[in-house]
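Engineer: attaching a predicted model along with its sequence, questions to come.
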Amino acid sequence: MLTITTTDALADFCNEARKHPYVTVDTEFLRERTYYSKLCLVQLAMPGKDDSNGCLVDPLVEGLSLEPLYDLFRDENVVKVFHAARQDIEIFQVDAGVIPTPLFDTQVASMVCGFGEQVGYDTLVRKITKEEIDKSSRFTDWSRRPLSDAQKSYALADVTHLRQVYEFLAKKLKDANRAHWVAEEMKILNSPETYTVKPADAWKRVKTRNNNPRFLAIVRELAEFREDYAQTRNIPRSRVFKDDALAEIAATKPKDHSDLGRSRLLLREARKGDIAEGILKSVKAGLNCKEADLPRTERSGQKLQVNPALADLLRVLLKAKTGTVGVASKLVAPASELDAIAAGERDVNALKGWRFEVFGEDALKLCNGEIALAAKGSNVVSVPV
């Protein structure tokens, strides 16, 4: 099993990989104790039938540069194949501003090919290659050295099996004329904005039942402070304060350290020092926010005016259409988009690109009264009105 520990050896492997149409890629990383993922291992494999065309790259070795790998990632003639690529690519984008291109994500492709919602890698391998993956090393500490033989075998299997999975899915997409569907999805993964977390927008990820604009203004300030603090110090958000504590603070609106000390959910370390000062300033900023600058939730239930009967019909249509073509329903249109369409909104992904071909065109016809749904045997079909 080839383990690469020098820049020259990595360059040799990557130069050889550039002679092939694709290379499979995976990573092992840790994120429990940091804001940004700590890259611990990179696995690569060129086309082949055994382990001889694969390697493990140890980025923790002093003096090893990943620049030869990044040159391979920039090579437009070699497809870079991942499974559930987002977290892997985020590492390379954050560390070096590099996004592998062209890109192929087998998880997305499997959803287009009828394997269900976000199918796991081991399930996909079992269904396509009839092989079983040993999962015993999945949750080990990948930062510890030396790596065990079991860890190495597990890591390499992630990219050697991926070759057969990719070849199977790529052929199926080509035969069904759906390769452009996956290519559209890859545009999201290829966008640097996908991996950029702006502190000013962090509040939008905080789940809360209270949609009061003043409350949300405090949430916005607290979330922005937490995100900036965590990014600057490379620590998890939860180490600053958790979402439940954030919501509690936004509701109680502490004015001083004494008020802060009465919080039930705030960590002890957050009741003093820089974090405490940041919390109090954030609360004050939210309370003093001008009326015109108060945040408001998008697509609230009061704004949408969803027609529940139409939304139910859209759900039936979606299930019928995706069942016919063998595509995961949630990939085409999540429930929130169906509600939005039923409320009259048209700027949603379900009405764009390949999704329009599969579902969106008929969805609009249904909304406009141009088609109806009828039972035909065990199937639901659309009929002109």
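Structural biologist: Okay, I see it. Residues are numbered from 1 along each chain as shown.
Engineer: use CA for all of it now, contacts and neighbours both
Structural biologist: Fine.
Engineer: tally of neighbours for Arg268?
Structural biologist: Other residues lying near Arg268 total 12 when counted by other Cα atoms under 10 Å.
Engineer: again with Thr232
Structural biologist: 10.
Engineer: ditto for Glu345
Structural biologist: 14.
Engineer: gap between Ala276 and Gly286?
Structural biologist: Using Cα to Cα, to the nearest Å, Ala276 is found at 15 Å from Gly286.
Engineer: so which of the two has more stuff around it?
Structural biologist: It is Gly286, of Ala276 and Gly286, that has more neighbours when counted by other Cα under 10 Å, with 23 against 20.
Engineer: from memory that one sits against Glu224, does it?
Structural biologist: No. Judged on Cα atoms under 8 Å, Gly286 makes no contact with Glu224 at a distance of 11.3 Å.
Engineer: which residues in the stretch 51-200 of the chain form helices?
Structural biologist: Secondary structure of the stretch 51-200 of the chain (DSSP state H, counting those that start in this stretch): helices at 67-74, 86-96, 106-112, 121-129, 149-175, 179-189.
Engineer: which strands and helices sit next to the third one?
Structural biologist: Judged by 3 or more Cα pairs under 8 Å, 6 or more residues apart in numbering; DSSP states H and E, the packing partners of helix 106-112 are helix 149-175, helix 179-189.
Engineer: just name the most buried of those helices.
Structural biologist: helix 149-175 (a mean of 19; mean count of other Cα atoms under 10 Å).
Engineer: now for the helices of the stretch 51-200 of the chain, which one comes closest to Ser137?
Structural biologist: helix 149-175 (5.6 Å; Cα to Cα).
Engineer: which ones are touching Tyr23?
Structural biologist: No Tyr there; residue 23 is Val. With contact taken as Cα atoms under 8 Å, 6 or more residues apart in numbering, Val23 is in contact with 17, 44-47, 78-81.
Engineer: can you tell me which of the residues you listed are in strands?
Structural biologist: 44-45, 79-81 (DSSP state E).
Engineer: which of the residues in stretch 304-319 are buried?
Structural biologist: 304, 306, 310-311, 313-315, 317-319 (16 or more other Cα atoms under 10 Å).
Engineer: possible to save the residues you listed as TSV with distance to Arg233?
Structural biologist: Below are the buried residues of stretch 304-319 laid out as TSV (distance: Cα to Cα, whole Å):
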residue	distance to Arg233
Leu304	40
Val306	43
Leu310	49
Ala311	45
Leu313	49
Leu314	46
Arg315	45
Leu317	49
Leu318	45
Lys319	46
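Engineer: below is an additional structure, to be compared with the one above:
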Amino acid sequence: MKTLTTTEELATFCTEAAEHDYVTVDTEFLRERTYYSKLCLIQLAMPGADDSTAVLVDPLSDDLSLEPLYALFKDTSVVKVFHAARQDLEIFYVDAQVFPEPLFDTQVAAMVCGFGEQVGYETLVRRIAKQQLDKTSRFTDWSRRPLTNAQKTYALADVTHLRDIYEYLAKKLAETERSRWVTEELTVLTSPDTYIIPPSEAWRRVKTRTNSPKFLSVVRELAAFRESFAQDRNIPRNRVFKDDALVELASNKPKNNEELSRARLLLREARRGDIADGILKAVAAGVDCPPDQMPKPDRSRDKLQVNPALADLLRVLLKAKTESAGVAAKLIAPTADLDAIAAGLRDMPALSGWRKEVFGRDALRLCEGKIALTADGSDVRIVALD
């Protein structure tokens, strides 16, 4: 098991990797005590049958720059293969504003190939590579040095088995002509908006029971302060204050330190100093927000007239279509989207792209009365209507 600790060693590996069709990639990181992930280890593997073409890269080494790796990421002749790539991509984008291109995510590909929703790496290793993973080092402090042999073995398995999984899924996608489906799904993963949260938009992630614009204006200001504070100091947002405390503050609207001290859910550290000052300013800004600038909750679905019978038929159609295609139903459309379609909404993911091919086209025909559904034993069949 070779560990690369210098830029020169990494450059040599990346030059060799550029001669191949693909390279598998994984990372180990810590995020419990920081806002941004702390990259602790990178695993890379070129095509091969053993560990000899795989390496560990130590980003904590003072003698190593990741520039050779980022150059490989930009080399469009080499497919970069990840499993459940979202957190890995966030690390690289935040560090260098780079996305691997082209990208292949085996979790996404597996969903499209009928392995179920958000299938885990261990499951794919067992079902495709016919191997068992040693999980003893799964929860470990990857920032500590030196790494143990058990840690290295565990980490390397994340990219060596990934080669077999990639080759299997890529072949299956080519045979079924579904490669384009995966490309469509990966568009979200390679968008900067997926990873950068503007503080002004952080309030949308806070769950509340009240949609009053006045209340939400205070929630927006508190969430924006918390997000900015956490980003600037690189600490988890919950270390500033948690969501339940944020909602409590938005409800009580403290005007001074004495009122702030009565908050039941606020951490002790947040009752004084910079956090306390920021809370009071945020509450005041929310309270004083002009009505025309207050958040307006999305009520577009509140008054939808859902046809329950049609919604039920859409569920039957979805189940039949996804079973036939070997795709998880939730990947096509959640229940709420089926209700929206039954109520007449048409700007829905299920009605565009590859989802339209699998389900959306017939869903629209069903809504328009052009087809009916009939049972043939355990099968559901579509009948065209004149």
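Structural biologist: Received, thanks. Keep in mind that this is a model prediction, so the values were computed, not measured.
Engineer: okay, the helices and strands packed on helix 106-112 of structure 1 in TSV with distance to Phe13 of structure 1 next?
Structural biologist: As requested, these are exported to TSV (distance: least, Cα to Cα, whole Å):
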stretch	distance to Phe13 of structure 1
helix 149-175	15
helix 179-189	25
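Engineer: what's the closest of those to Arg74 of structure 1?
Structural biologist: helix 179-189 (14.7 Å).
Engineer: packing partners for the closest one?
Structural biologist: By 3+ Cα pairs under 8 Å, 6+ apart, helix 179-189 of structure 1 packs against strand 103-105, helix 106-112, helix 353-355.
Engineer: list of residues touching that helix?
Structural biologist: So helix 179-189 of structure 1 is contacted by 85-86, 89, 103-105, 108-109, 112, 170, 173, 194, 353-354 (Cα under 8 Å, 6+ apart).
Engineer: can we see that at 10 Å?
Structural biologist: Contacts to helix 179-189 of structure 1, defined as Cα atoms under 10 Å, 6 or more residues apart in numbering, come from residues 85-86, 89-90, 99-106, 108-113, 169-174, 194-195, 331, 353-355.
Engineer: the helix or strand following it against structure 2, how far on average?
Structural biologist: As assigned by DSSP states H and E, the chain's next helix or strand after helix 179-189 of structure 1 is helix 213-233. Average distance, helix 213-233 of structure 1 versus aligned residues of structure 2 after superposition (mean Cα distance after the TM-score superposition for structure 1): 0.9 Å.
Engineer: list the buried ones in helix 213-233 of structure 1?
Structural biologist: In helix 213-233 of structure 1, counting by 16+ other Cα under 10 Å, buried: 213-231.
Engineer: one more: stretch 341-352 of structure 1?
Structural biologist: For stretch 341-352 of structure 1, by 16+ other Cα under 10 Å, it's 341-343, 349-352.
Engineer: between all of those, which two are separated the most?
Structural biologist: Ala343 and Lys352 (17.3 Å).
Engineer: nearest to Gly120 of structure 1 among the helices and strands packed on helix 106-112 of structure 1 would be which one?
Structural biologist: helix 149-175 (12.0 Å).
Engineer: state the distance from Asn379 of structure 1 to Ala320 of structure 1.
Structural biologist: 7 Å.
Engineer: which one's more surrounded, those two?
Structural biologist: Taking neighbours as other Cα under 10 Å, Asn379 of structure 1 and Ala320 compare with Ala320 leading, 19 against 10.
Engineer: mean deviation of the host helix or strand of the more buried one from structure 2?
Structural biologist: In the assignment (DSSP H and E), Ala320 of structure 1 maps to helix 308-325. Here helix 308-325 of structure 1, set against structure 2 after superposition, deviates by a mean of 1.7 Å using mean Cα distance after the TM-score superposition for structure 1.
Engineer: residues contacting that helix, please?
Structural biologist: Residues contacting helix 308-325 of structure 1 (Cα under 10 Å, 6+ apart): 112-114, 176, 326-343, 358-360, 362-364, 366-367, 372-373, 379-382.
Engineer: make it 6 Å
Structural biologist: Under the criterion Cα atoms under 6 Å, 6 or more residues apart in numbering, residues 329, 339, 342, 380 lie in contact with helix 308-325 of structure 1.
Engineer: now, which of those sits nearest Pro254 of structure 1?
Structural biologist: Taking those together and measuring to Pro254 of structure 1 by Cα to Cα, the closest member is Asp339, at 37.6 Å.
Engineer: pretty sure that closest one sits in a strand.
Structural biologist: No. Read with DSSP: H, G, I helix; E, B strand; the rest coil, Asp339 of structure 1 is helix and lies in no strand.
Engineer: any idea how far it lies from Val358 of structure 1?
Structural biologist: Counting by Cα to Cα - Asp339 of structure 1 and Val358 of structure 1 are separated by 18 Å.
Engineer: more neighbours, the two?
Structural biologist: Between Asp339 of structure 1 and Val358, counting by other Cα under 10 Å, Asp339 is the more crowded of the two (23 against 20).
Engineer: surely Leu39 of structure 2 is within a strand?
Structural biologist: Yes. With the criterion set as three-state DSSP, the secondary structure at Leu39 of structure 2 is a strand.
Engineer: can you check which of the helices of the stretch 51-200 of structure 1 gets nearest to Pro199 of structure 1?
Structural biologist: It is, among these and with distance given as Cα to Cα, helix 86-96, at 15.6 Å.
Engineer: which strand or helix spans the closest residue to Thr27 of structure 2 other than its chain neighbours?
Structural biologist: Nearest residue to Thr27 of structure 2 in three dimensions, chain neighbours excluded: Ile42, at 4.5 Å (Cα to Cα, 6 or more residues apart in numbering). Using DSSP H and E, Ile42 of structure 2 maps to strand 38-45.
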